[in-house]
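Trainee: Below are the sequence and a predicted model; questions follow.
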Amino acid sequence: MTAISPRARRVLRRCGWVLLILFLLWASTPLWPLTAVLPGIVAWLLPAAQAVYFLGVIAAGCCAVALVWGGTRRRTRGRRVGVATVVLCTLLGLTAADMAEAVRTQGAEAAAGDSSLRIMSLNTYYGAAEDEGIVDAVDELRPDVLVLAETSTEEVSAVEDATGLRAVSPVLRRTPGAGTAILVDDGKASEVSEDTGITRHQMPVAELAESQATVAGVHTNTPVHRDLLGGWLQEMEDLRDWAGGQDGPAILAGDFNAALSHPEFRELVFDADLERCAGSAMGPATWPAAFPAVRLDHILVAGASCGDSGALRVDGSDHRAIWADVQF
């Protein structure tokens, strides 16, 4: 076996340091609220990197191990590399954990009320989710409110016929996948708006008669597309303003195309004083459905608190359905 020359070792070590720095930068992207100020041609890359920042954490850890292993022949350098990488990774991990825990515990002190609603939400993948699968999930969870994003009139009708739930407004199809529906028990919704116009896709809103809670079905643009990024940034601001302007309890449920690792989404949650119904710091991932890695779907509440929650797969959809009990 041919030994590696000292010069080659130095080159490899320097490359390893460069990679470690790049991976650490990637892993720290959730802390960068810079998407709005970057040039459009590259701006969409930042939310994409933020969504999968955990891959940067893994890569940085592997790179650190390789550097430590390669530096053990020189004891002093090996120790320095080891200490530096452990400190950097520990600080990064603590920062990420603190970020997640802060959002998870927001509103945790709210006392449970006398009534509750079970909310379920699913992106149906342009209506491709199996009707039977949606109905089975509804039969299993028995939600009081069902939000369907990327849905169609035909899909909503099939769910209505099988479950007894009723859509509060017609499904609009001004763009592909734009249809969003809120379904509740017949007579449970009072004031209804079929589309607020806040998001590119339909955003229906309904006030529930008994709880007086306002429910919004949300489906935003995706930020990882150059032509749609500006719309997504504006939607995060507009949703924050809408939620913050509600007088009574408010529930936003649907596909936000945003993860907790996106600063813009965290601003929406914090500034509007919303609580995430996720069940854990990060919550179960919802996309892609087969091997979920990122939580893009959320149930956010104001003027109420979150109880039990979870996620489940519905055949035909590229997202997993989410549900949560909201207490008043």
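Mentor: That came in fine, so what should we check first? Residues are numbered from 1 along each chain as shown.
Trainee: C-alpha from now on. contacts and neighbour counts both.
Mentor: Fine.
Trainee: Could you list the buried residues of the helix or strand harbouring M99?
Mentor: Counting by DSSP states H and E, the element that carries M99 is helix 75-105. By neighbour count on 16 or more other C-alpha atoms under 10 Å, the buried set for helix 75-105 is 78, 81-82, 85, 89, 92, 96, 99-100, 103-104.
Trainee: Run through the helices of the stretch 51-200 of the chain in chain order.
Mentor: 53-70, 75-105, 131-141, 153-163 (DSSP state H, counting those that start in this stretch).
Trainee: Can you tell me which of the ones you listed is nearest to F270?
Mentor: Among these, helix 75-105 comes nearest to F270, with 7.7 Å by C-alpha to C-alpha.
Trainee: Tell me how far that closest one lies from the chain's centre.
Mentor: Between the centre of helix 75-105 and the centre of its host chain there is 24 Å, according to C-alpha atoms, centre = their mean, to the nearest Å.
Trainee: Check which helices and strands whatever helix or strand Q234 lives in is in contact with.
Mentor: Element membership for Q234, per DSSP H and E: helix 229-244. Under the contact criterion of 3 or more C-alpha pairs under 8 Å, 6 or more residues apart in numbering; DSSP states H and E, helix 229-244 touches helix 263-271.
Trainee: what comes into contact with the helix or strand that comes right after the helix it packs on?
Mentor: Of the helices and strands lying after helix 263-271 in sequence (DSSP H and E), the nearest is strand 275-276. With contact meaning C-alpha atoms under 8 Å, 6 or more residues apart in numbering, strand 275-276 is reached by 103-104, 106-107, 269, 298-302, 305-306.
Trainee: adding another structure so you can compare the two:
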Amino acid sequence: MIEPTEAHVTTVAQEEGPPAALETRPRRWVSVLAWLTVTPFAIWAVLRLIPADVHFRWVQLVGFTPYVALLSVVAPIVALVSRRWKALAASLLVTAVLAACTLPRTTVTDVDDGGPSLRILSSNLMIGAAPPPALVDLVRRLRPDVLTLQELTPEAAEGLDEAGLGQLLPYKVVRSKPGTGGSGIYARYPLTPGQAIDIGGFGQARATLAAPDGRPVEIVSVHPCAPRYQDRYQCWADGLAALPSPSGSRHVLAGDFNATLDHARVRRLLDEGYSDAADVTGDGLSTTWPYQPWHFNGFGIPPVTLDHVLVSSGVTVRAFSVQVVPATDHRAVFAELGLTAR
């Protein structure tokens, strides 16, 4: 047997050394890629669980949580393919948290057929741009007992009267204003005007309805400021904080909340005892805005769920749907409710 010479050994070492070194580097980059993929979703999940709106920019972003939850499945796929087991475990936990925040909105809970019916329709008119005849036709078709309107201008209120809304819903409490701050409540049953919630120029009309079961229901046409700019953030927060507590009499809050169920201030309303009609019927991911092109820093905004019907105890949910109103960037929301004793 011929023993290898020193030169031969050296040559073999030189040939075998570099591949081992090069093999370590890709492994390191694969690990970095796996963790870089999961980290943004982990940060989002942590912020979503905090019971507060932590920053103005977060208020603008958190409404897109359902989309982020869907995209988060990329992280465990990357970790699995790269065989990074710790990253896989972390990414599965993050995806589970985000799924737990969103998927319950697709399941039906506590739909009740008891008690007299109360139908609610709510629509943001986009500074009065929605054609009054189209809205009146929708009222005629759906036969709501209560209609709440946002961005109700004096011209729009006059147009609705001329289109015959008063023949269908003869009672009204109207706080129309030029621009985006007006609102109103129209009803089939008598209304007693309440103190409007007027913050930052946004007037949220408020009234007590003489319901068909003989007991009152407080109605609010919800529309706080849109937190589009930082100087409107506090107005938005105060407008939501001023909404009535669900304790005491029965309440229905219907309108454009400029917030989704992922915003901490709306979650606080649910924690206090309100129920979201869409959430109850499994339609909680039905989007309502924008339905005209909207862009932010050059990027198109995917639709989110800003419009809601919230009900207190003593009011149950039977059905929910999203309706098209022409010439406005919002979809209307319609809920059939049931009235029970508290």
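Mentor: Received, thanks. Since we're looking at a predicted model, the values are computed, not measured.
Trainee: Kindly provide the TM-score of these chains.
Mentor: Overlay of the two chains. TM-score (TM-score structural alignment, normalised by the length of the first structure): 0.80; 300 aligned residues with a C-alpha RMSD of 2.8 Å.
Trainee: just to revisit the earlier point, the helix holding Q234 of the first structure: what's the following helix or strand?
Mentor: Assigned by DSSP H and E, the successor of helix 229-244 of the first structure is strand 250-255.
Trainee: P284 of the first structure maps to what in the second structure?
Mentor: Residue pairing (TM-score structural alignment): P284 of the first structure is matched to S286 of the second structure.
Trainee: For its match, which non-adjacent residue is closest in space?
Mentor: Excluding the flanking residues, the one nearest S286 of the second structure by C-alpha to C-alpha, 6 or more residues apart in numbering is T305, at 6.5 Å.
Trainee: surely P284 of the first structure meets G310?
Mentor: Yes: using C-alpha atoms under 8 Å, P284 of the first structure is in contact with G310, at 7.1 Å.
Trainee: Of the two, which one has the most company?
Mentor: Shown here are P284 of the first structure and G310; by other C-alpha atoms under 10 Å, P284 has more neighbours (21 against 18).
Trainee: Specify the local secondary structure of the more buried one.
Mentor: Classification of P284 of the first structure using DSSP: H, G, I helix; E, B strand; the rest coil returns coil.
Trainee: any idea how far Q202 of the first structure is from it?
Mentor: Separation of P284 of the first structure from Q202 of the first structure (C-alpha to C-alpha, to the nearest Å) stands at 26 Å.
Trainee: go on, G254 of the first structure?
Mentor: 11 Å.
Trainee: Can you pull the residues that touch both of those two?
Mentor: 218-219.
Trainee: want to throw the contacts of strand 275-276 of the first structure into TSV with distance to W69 of the first structure?
Mentor: As requested, these are exported to TSV (distance: C-alpha to C-alpha, whole Å):
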residue	distance to W69 of the first structure
V103	37
R104	37
Q106	42
G107	45
V269	42
H298	42
I299	45
L300	45
V301	48
A302	50
S305	49
C306	46
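Trainee: could you give the angle of the helix holding Q234 of the first structure to strand 250-255?
Mentor: Calculated by axes from the mean of the first three to the mean of the last three C-alpha atoms, to 10 degrees, helix 229-244 of the first structure forms an angle of 150 degrees with strand 250-255.
Trainee: Enumerate the positions of helix 229-244 of the first structure that are buried.
Mentor: 229-237, 239-240, 243-244.
Trainee: Greatest separation within those: which pair is it?
Mentor: Those two in these that are separated most widely, counting by C-alpha to C-alpha, are L229 and G244, at 22.9 Å.
Trainee: Scan the second structure for its longest helix.
Mentor: For the second structure, the longest helix by residue count, based on DSSP state H, is helix 6-49.
Trainee: and that one, what other elements does it pack with?
Mentor: Applying 3+ C-alpha pairs under 8 Å, 6+ apart, we find helix 6-49 of the second structure packed against helix 74-82, helix 85-102.
Trainee: Show me what the last one is packed up against.
Mentor: It stands for helix 85-102 of the second structure. Using 3+ C-alpha pairs under 8 Å, 6+ apart: helix 85-102 of the second structure touches helix 6-49, helix 65-71, helix 74-82.
Trainee: So what does V59 of the second structure match up with in the first structure?
Mentor: Checking TM-score structural alignment: V59 of the second structure goes with P47.
Trainee: Go ahead and confirm that match touches H262.
Mentor: Yes: using C-alpha under 8 Å, P47 of the first structure is in contact with H262, at 6.6 Å.
Trainee: And these two? Which one has more around it.
Mentor: Using other C-alpha under 10 Å, the more surrounded residue of P47 of the first structure and H262 is P47, with 27 against 23.
Trainee: on that earlier part again, quick one: which of the helices of the stretch 51-200 of the first structure is nearest R118 of the first structure?
Mentor: Nearest to R118 of the first structure among those is helix 131-141; the distance by C-alpha to C-alpha comes to 8.2 Å.
Trainee: And for that closest one, what's in contact with it?
Mentor: Residues from elsewhere that reach helix 131-141 of the first structure (C-alpha under 8 Å, 6+ apart): 155, 158-159, 162-163, 314-315.
Trainee: For G17 of the second structure, give its distance to G284 of the second structure.
Mentor: With the distance defined as C-alpha to C-alpha, G17 of the second structure ends up 59 Å from G284 of the second structure.
Trainee: Tell me which of these two has more neighbours.
Mentor: Using other C-alpha under 10 Å, the more surrounded residue of G17 of the second structure and G284 is G284, with 23 against 11.
Trainee: if I read this right, the more buried one contacts R105, doesn't it?
Mentor: Yes: with contact defined as C-alpha under 8 Å, G284 of the second structure reaches R105; the gap is 4.5 Å.
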